[in-house]
Each structure stands twice: as C-alpha cells, then as structure tokens.
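Visitor: can't give you the sequence, but here's the structure:
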C-alpha cells in the first residue's frame, strides 16, 4: 500500500484480513501503534497518516472532512481496483469514525468492494446534530478541548516547540469537524460496530446507536469503562472486540 498514506507497526504482514485505522482529530498513525501489537498477528493492521503531522508535517492538512475521505478512498481504490486485494475492515476513532464512514460510502459509490465491517469509536452517527462551532475555535479553545478530552500527553501541550508542530493539524481538524455536514444517502451494506466509553462527554449510548440507521447489515454496540479515549486504557478488550468482529464476518463469508 502507498507508504505516504499508510503506516505499519509490525515487521511481519499478517495473512488475514486488513484493518485500516483512522485517527482522531490532531492524531497520527502512531495513535494505533499499541493497538496494532494487541491484535492477533494474522490481522494486517495499516494506519492512516493524514497530511500535516509527524513525517508529513510539511504538507498542508485537509480542512474539509469529505475531501480527506476522498483522498483516502482514492488510495484504497487503487488497490481494490487492481484485484486480488484481501478482505478488509475500517476502524475510526472520534473524527476518524466520520472519515472512515465517508470513505466506505465513496468506495461503494464507485462500485468497489466494501469493508467486511466498519468499526466506529467515540462518535455518534454523521447525522447526529452538531451545534458545537469547532471551526470558530481559536487556539486556546482547541487546546482547552484537547485537555478536557484527554488522550494526549498533557506535558506536550506545555512545550512551545511541540505545539508549533501540532497546532496546524489540530486547527485544520477542528475546522473540518465544524464545517462537516451530513449529506443524506443510501446506507452502507457493511455491518457496523460502535464502540464508546461509558463516561465519554462527546457521545452516549443513545447517540452511538444512531449508527444502526446507516447500515443495511448488522449493528452492534460495545461499551467500555472510561472517557473519550477509553481505548488506550483497554487495549486488550478493544483488540478482542475488533478481532471478534472480523472473525464473525469471515465465518459468514
């Protein structure tokens, strides 16, 4: 796969299904490094590296969520259209859930094989009302929200040199979230599993269940102890949920 857009954190490529992971706002591919090692070795885990962060920090980050999804879908489509691609699933956390969903919709629009399953974490469905003006946030607002949600080494936020590197991506991602508008369309065929923390200030169980309306397949909800970044405290359990979801689809196919 295109090494500009995707990262692997294992030296051996699994021979099972591929799991494509989409990071949260301000996040990078390395957000899923520990999860990669918690998953069974046969799962080929690739993590999306958005422009504007880490080794892509010199590139302009996307400021529109649908444009970001289009770019990722284009990269995935090349492999799917070439034929012989292994079965795959998509997993997104927070903003990454929306990017993964829009990516799946774009692939379906182009008649390409959809994911075996879509895993969406820490986010309500795309048509969940959003009255938070993220696109109007200044730097102080963005940093206050990042601190509120946790999941980031708080000491990093006090380092001016690190902030200089991460703020462009954070600004762009918050802008993309604030301007994102759901465009109604056909539900996807892929089964959907939603995962949330039971004390996440951004999404509750009722909101997570709204994903069921966006698939013609099965829907499942997994609730874990914790807040918005519950997954980093429950890597084993999250990896098990992802693995079980992939095995379910493999058995059905």
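Guide: Cool, the structure landed. Everything numeric in this text was worked out from a predicted model, so none of it was measured.
Visitor: use CA for all of it now, contacts and neighbours both
Guide: Fine.
Visitor: part of a strand, is residue 91?
Guide: Yes: under DSSP: H, G, I helix; E, B strand; the rest coil, residue 91 sits within a strand.
Visitor: Just give the number of residues close to it.
Guide: 25 (other Cα atoms under 10 Å).
Visitor: give the contact list for it.
Guide: Taking Cα atoms under 8 Å, 6 or more residues apart in numbering, we find residue 91 in contact with 19-22, 97, 100, 118-121.
Visitor: Can you list the buried residues in the helix or strand where residue 250 lies?
Guide: Using DSSP states H and E, residue 250 maps to helix 235-252. Within helix 235-252, the residues scored as buried using 16 or more other Cα atoms under 10 Å are 235-236, 238-239, 241-243, 245-246.
Visitor: Second structure for comparison follows:
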C-alpha cells in the first residue's frame, strides 16, 4: 500500500484538512501528515524555507528508511517549496538501485509553488508578496491572509468555508523571503514522477502561474485540472480530489 504524506499550505492548521485526510483514509490509503515550523511559529526569525524542509524531511526519512514505505508526497500551495526539497535523495528508483526498500514514488503538487533553487517565493513574484498577504500582522515577522474566503474559497458555500476561517494561523514571513533549497523535481531520479493538480479558478495562485512554474522546470508533468479555488479541493471537491490522487498514484506505480 502506498503511503500518502500530506504537507499543508501556508496559514492552514491540520484541522482544516481533516475531512480530506479522512476521505483518503476511507478510500484505502495509508495517510500521514507533516507539519513545519513556519506555520504559527514559536520564533518567526528562525523558521525559513530550509527549516521547513528539514522538518518535512525528518518525517519522510522515518517513513522511507525506518518503515520501508513507498510514499506519494502530496504538497499544497507553499508546501511545494520545502516539500520538494525534503524529497531529495529519496526517490524509490534511486533507493532500489542501492538495494534499499521504500522510497518516494512521486511528487504531487496541488495549486502549489514550484520554485528553482536559490529563488524565494517573493523573488518568484518580482521581489514582492501579493498585497493580500498582510505583513507584520499580528506581530513583527509574521503575516496573515486578508479576505481568506474570497482569495482561497470564493466558490465554496459560506457555511462550509467557515472551517477555513476557524483554522487559519499566522505564518512566518521569512519562509516566503528565504531561498528555495535544492528541489527534488530537478533531479533525474524524479523524471516522469511529477504531477500537478491545477486549481483552475484559483485567485491566490492563478492557473496561468501554475502552468508557468511547471513550464519553467523543463520537466515532464502529469497534469490534472480541477474546477476549483485554491482551497476548494479540500472543502467542496473532496471526492474529486481523492479520485485524482488515486489516478496519479496508479500512474506512478
């Protein structure tokens, strides 16, 4: 059985994703979760993208090296940056050549950032974060998202979207302004093992930006589209997202 290791987007606590994680579990998947320190951080001055990648890698190494699991790494939004770095050196094909069991069978990005090594999330956007990211709120070196329902879930029934509001946390700005560590998607061992679920009605990370980031990698991608906002896949498109995840796992296997 393939293990799905899910990594959340910025600002979003685990509780927001629970309906989706439960649906994946009910569908027969072994589901795990990796958090990272820049989300609601203890010290926003130390929680950069590298620290986040290190935290995700710790979970991934336990699954692959200690438990011998085959892992699909599922990355939402900002998680595409530290998550891609965390997978470096853990491709299943690479480990098999070394006579080792387990490994990452592929990377799945959903409305996520695909950023070249050395460039930051802000740098990818011309050096500035979008104006709906409210800097130094609720305090210095933190940020929050303005009008989250409009930016993340405009296509979702307001009653259902309340869970989004209830589970938003501050995020460390340093994670958005620090450089991308080496991403596994750039490695030959992940050739043909990259997938992207494009959220076509996304106001936070527009569809055109998602395709642009993929094109810039000069790598082949398995591309699926979902008629959804940035967070809709986990609110009102749960079963569709589960089905697409299953398709991608089957493709990688």
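Guide: Perfect, I can see it now. Note that the coordinates shown come from a computational prediction; the quantities given were computed from them, not determined experimentally.
Visitor: possible to save the buried residues of helix 235-252 of structure 1 as a markdown table with distance to residue 78 of structure 1?
Guide: Output for the buried residues of helix 235-252 of structure 1, formatted as a markdown table (distance: Cα to Cα, whole Å):
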| residue | distance to residue 78 of structure 1 |
| --- | --- |
| 235 | 31 |
| 236 | 32 |
| 238 | 30 |
| 239 | 28 |
| 241 | 29 |
| 242 | 25 |
| 243 | 26 |
| 245 | 25 |
| 246 | 23 |
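Visitor: What lines up with residue 199 of structure 1 in structure 2?
Guide: Counting by TM-score structural alignment, residue 199 of structure 1 lines up with residue 201 in structure 2.
Visitor: In this structure that match contacts residue 233, no?
Guide: No: the pair residue 201 of structure 2 and residue 233 does not pass the contact test of Cα atoms under 8 Å, sitting 11.1 Å apart.
Visitor: okay, the two: which has more neighbours?
Guide: residue 233 (24 against 19).
Visitor: residues contacting residue 249 of structure 2?
Guide: 2, 72.
Visitor: Can you tell me what it aligns to in structure 1?
Guide: Residue 249 of structure 2 maps onto residue 246 in structure 1, with residues paired by TM-score structural alignment.
Visitor: Against residue 112 of structure 1, how distant is that match?
Guide: Separation of residue 246 of structure 1 from residue 112 of structure 1 (Cα to Cα, to the nearest Å): 19 Å.
Visitor: what separates residue 220 of structure 2 from residue 194 of structure 2, distance-wise?
Guide: 7 Å.
Visitor: cool, and residue 116 of structure 2?
Guide: In terms of Cα to Cα, residue 116 of structure 2 sits 15 Å off from residue 194 of structure 2.
Visitor: now swap in residue 75 of structure 2 and tell me
Guide: Counting by Cα to Cα - residue 75 of structure 2 and residue 194 of structure 2 are separated by 11 Å.
Visitor: Would you mind finding the match for residue 59 of structure 2 in structure 1?
Guide: In structure 1, residue 59 of structure 2 lands on residue 75 (TM-score structural alignment).
Visitor: Could you report the neighbour count for its match?
Guide: 16.
Visitor: swap in residue 124 of structure 2?
Guide: Neighbour count for residue 124 of structure 2, taken as other Cα under 10 Å: 17.
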